[in-house]
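*Asks:* sequence and predicted model, in that order:
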Amino acid sequence: MKVLHVITGLASGGAERQLELILRHLPGRHRCEVATLTNPGTVAAALTAAGVPVHDLAMRGNRDLGVLPRLTGLIRQGRYDLVHTHLYRAGLYGRLAARLAGVRPVLATEHSLHATVIEGRPVTPGVKALYLAAERLGSTTVAVSRQVAATLDDWGVPAQRVELLPNGIETARYCLPTASRAALRQGVRAELGLPQSAWVIGAVGRLVPGKQFGLLVPVLAELTRLAAQHPALREPWLLVVGAGPERAALLRQAGELGVLHRLLLTGERSDVPELLTAMDVLAAPSAEETFGLTVLEGLAAGLPVRHSACPALDELPPEAAPGAVRLPGTAAAYTASLCELWSSRSAVLPQPPAVAHYDIARIADRLALLYDRLGGAPGRGPGERAPVAAGSR
């Protein structure tokens, strides 16, 4: 089966990295290509290096309607059996282009859909109406968590058009022998200019307001003040992996609080598993997530994790992730919890059951079966149906 994935952009965000993982683990019976509407970034380069054809449609903005005939032509000429879209803009244009090109099986994964926010932007009546109109042009919508499935249900998307298929994580990539991990940690810290003896609070994600990384700067300031009073404590640093519009605000805030010299912003990186080895704890203060992939990555890397939202863990029993602690999204809560970790002995934690539950190989196999069913190929049956709350449609 020949599949075209259509995505809004290919910078190193959660949805983009998830697409890269899926393409590396899908069974060989599915031949995949990718079309990016705009911004072919580090993920595009990684896909190309892996031999996945990437088509850059050079869309100039949300209202660049010229992308529609280009995408329609690509789908028609490529003779794809199925189109799979990712993210809001790609879902709008990809579903319509597939319909115009005569491709009926169209799958759309909802990576970042909340009741009132989609991909960090408010859901206005116009945005919602346009979304629902486009959804009807497809055949199936994939929800990455029960939270997303519930939102789709509330919006009126019929349950029979929704499949629950979570994101996945490449667990094997994080499993390193102790000596290898120690050497990698030392090398990464040297490359980044982090002191080998530092105690590093890590954060991963796009630098946007919803991630609330600004909450961690006063935490760093308070830990720095405490370190000056207690020389036995390790020097605190804040390492943030990601790019986005909040970069300048974070730097300004750190300067105002006198901890600019302790804040390191790496920008967009494709080597997140390696960078996690340089951290002592992962902090994820975002108040709203549709899945919480970064939390799972931190757990897979053996880090203690402090987070404020992770639907992926909410769907599992507490013992599935003993290294993760949920906190209120306040600087005071993070300061108190991180101080406890800071004063204790650091140790690499074993991968918890939650990590194995979301192994990308299992998720990719389930997606392949869904492709088979939608495309008419023989398979073992449908993916897991999204649950519908009592009394709903």
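*Replies:* That came through fine. Numbering: from 1, shown residues only.

*Asks:* for the rest of this, base every contact and every neighbour count on C-alpha atoms.
*Replies:* Will do.

*Asks:* now stretch 181-196: buried residues?
*Replies:* Within stretch 181-196, the residues scored as buried using 16 or more other CA atoms under 10 Å are 181, 184-189, 194.

*Asks:* make JSON lines out of those residues and add secondary structure and distance to residue 116.
*Replies:* As requested, the buried residues of stretch 181-196 are exported to JSON lines (DSSP: H, G, I helix; E, B strand; the rest coil; distance: CA to CA, whole Å):
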{"residue": "181", "secondary structure": "helix", "distance to residue 116": "41"}
{"residue": "184", "secondary structure": "helix", "distance to residue 116": "41"}
{"residue": "185", "secondary structure": "helix", "distance to residue 116": "40"}
{"residue": "186", "secondary structure": "helix", "distance to residue 116": "43"}
{"residue": "187", "secondary structure": "helix", "distance to residue 116": "43"}
{"residue": "188", "secondary structure": "helix", "distance to residue 116": "39"}
{"residue": "189", "secondary structure": "helix", "distance to residue 116": "40"}
{"residue": "194", "secondary structure": "coil", "distance to residue 116": "39"}
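
*Asks:* comparison target, given below:
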Amino acid sequence: MKPRIIHVTTIGITAYRALLAQCRYFRQKGLEVGFVFSPSPEGESLRDLGFPVTEIFIDREINVWSDSGAILKMFRYFRNIRPEIVHTHTSKAGVVGRVAARLAGVPSVVHTVHGFPFHPGMPQVKYRFYRQIERWMAGITDIMLSQSGEDVIIAGKMGIKPRRGELIHIGNGVDLIEFDPGKYSPGERLRVREGLAIRENNPVITMIGRINREKGYHDLVEALRQVRDIPWQALFIGPDEGFLTVLMQLIDRCGLRDRIQVLGPRGDISDLLAATDIYVLPSYREGLPRSLIEAQAMALPCVATDIRGCREVVEKDVTGFLVNPGDSEALSGALRKLLLDPGLRLQMGQEGRRRMC
């Protein structure tokens, strides 16, 4: 019987976008690989590729009844299929999945930190609560991996330590063949822009991420309001997590409905980045953001927040600009520099591509 690994993520897009390449590799090496995540469109796509998928709802918020139900369902599933390894990803799936796996007697429990849930700027009570949960969870985890080097340092200072050794820094990466600006001729770039109704010569500002407050979409809208005297159009890409109504109301109040397109989740990310001139990620918390890596691989200048994860990808004033979280004025200033200087955009974008290669 083939050794069996089950990956647990909160939503399917994490499994499909971040884990698919490594899971294909492990399958080629003779392992059986499956997934557990909340009902998601990606479930059918992964099944079509031959991966077993079990959909169990995992609430993104803390909900005792919902979380208990998810743990029970996962426990029963693990007891039934008897995996050798359960590998969890992201904070919430990491708690639910690790508790269920340990209760089910799974021999090895592995967790990848995609950014700790606590961060500077959040209320201290909440910060300490999340930090303590991470300490408890580490105590039932055999091996912990981290995409961010800073998170490894933080874990050491805060006593977040797995049962075997310390956190292991693994970084993050993307397929440089898929994310290669050289694949796109001027005509292909124009075709993508025309499909998005981008006006000729208007710079395109793009942000990719789950639509919630933590990602900083509201800060970007406010920053865009401050540069509305300059031609540009913006693309917001990602699934809604209950913040879309608030976001659209803010866009309307700022008078930007005709300049910002909210596209929802998309599967053609490299095409959309090929049509982009500036990439922005004004997030309050990240692990090692894949979207910034993809953007720099596509030779785009980036504006991001000066937080752990983002500052590991963006080289300040070389491949883009870093601003403080929540500082929409600094964000608008960085955007204004790039919008008014095509040469700077080109220079920073080329440096970003060189750094990713």
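*Replies:* Done, it's in. On a predicted model such as this, the values are computed, not experimentally measured, just so you know.

*Asks:* TM-score them against each other, please.
*Replies:* With the length set by TM-score structural alignment, normalised by the length of structure 2, the two chains reach a TM-score of 0.83; 342 aligned residues with a CA RMSD of 3.2 Å.

*Asks:* rewinding a little: want to throw the buried residues of stretch 181-196 of structure 1 into CSV with distance to residue 279 of structure 1?
*Replies:* Below are these laid out as CSV (distance: CA to CA, whole Å):
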residue, distance to residue 279 of structure 1
181, 12
184, 12
185, 8
186, 11
187, 13
188, 10
189, 9
194, 10
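
*Asks:* distance of the equivalent of residue 283 of structure 2 over in structure 1 from residue 222 of structure 1?
*Replies:* Alignment note (TM-score structural alignment): residue 283 of structure 2 maps to residue 286 of structure 1. Taking CA to CA, to the nearest Å as the measure, residue 286 of structure 1 falls 20 Å from residue 222 of structure 1.

*Asks:* other residues contacting whichever strand or helix holds residue 93 of structure 1?
*Replies:* Assigned by DSSP states H and E, residue 93 of structure 1 falls within helix 88-101. With contacts defined as CA atoms under 8 Å, 6 or more residues apart in numbering, helix 88-101 of structure 1 is touched by 6-8, 37, 62, 68-69, 71-73, 75-76, 83, 85, 104, 106, 108, 110, 118-119, 130-131, 134-135, 137-138.

*Asks:* from those, which land in strands?
*Replies:* Using DSSP state E, the members of those that fall within strands are 6-7, 83, 85, 106, 108, 110, 118.

*Asks:* so what's residue 26 of structure 1 closest to, chain neighbours aside?
*Replies:* Leaving aside its chain neighbours, residue 26 of structure 1 sits nearest to residue 364 (5.2 Å; criterion: CA to CA, 6 or more residues apart in numbering).

*Asks:* aligned to residue 302 of structure 2, what sits in structure 1?
*Replies:* So, by TM-score structural alignment, residue 302 of structure 2 is matched to residue 305.

*Asks:* please apply the same query to residue 223 of structure 2.
*Replies:* Superposed on structure 1 with TM-score structural alignment, residue 223 of structure 2 falls opposite residue 219.

*Asks:* host element of that match?
*Replies:* Using DSSP H and E, residue 219 of structure 1 falls in helix 216-229.

*Asks:* how far does the strand or helix carrying residue 304 of structure 2 sit from the chain's center?
*Replies:* Here residue 304 of structure 2, judged by DSSP H and E, is contained in strand 302-305. Counting by CA atoms, centre = their mean, to the nearest Å, strand 302-305 of structure 2 is centred 14 Å from the centre of its parent chain.
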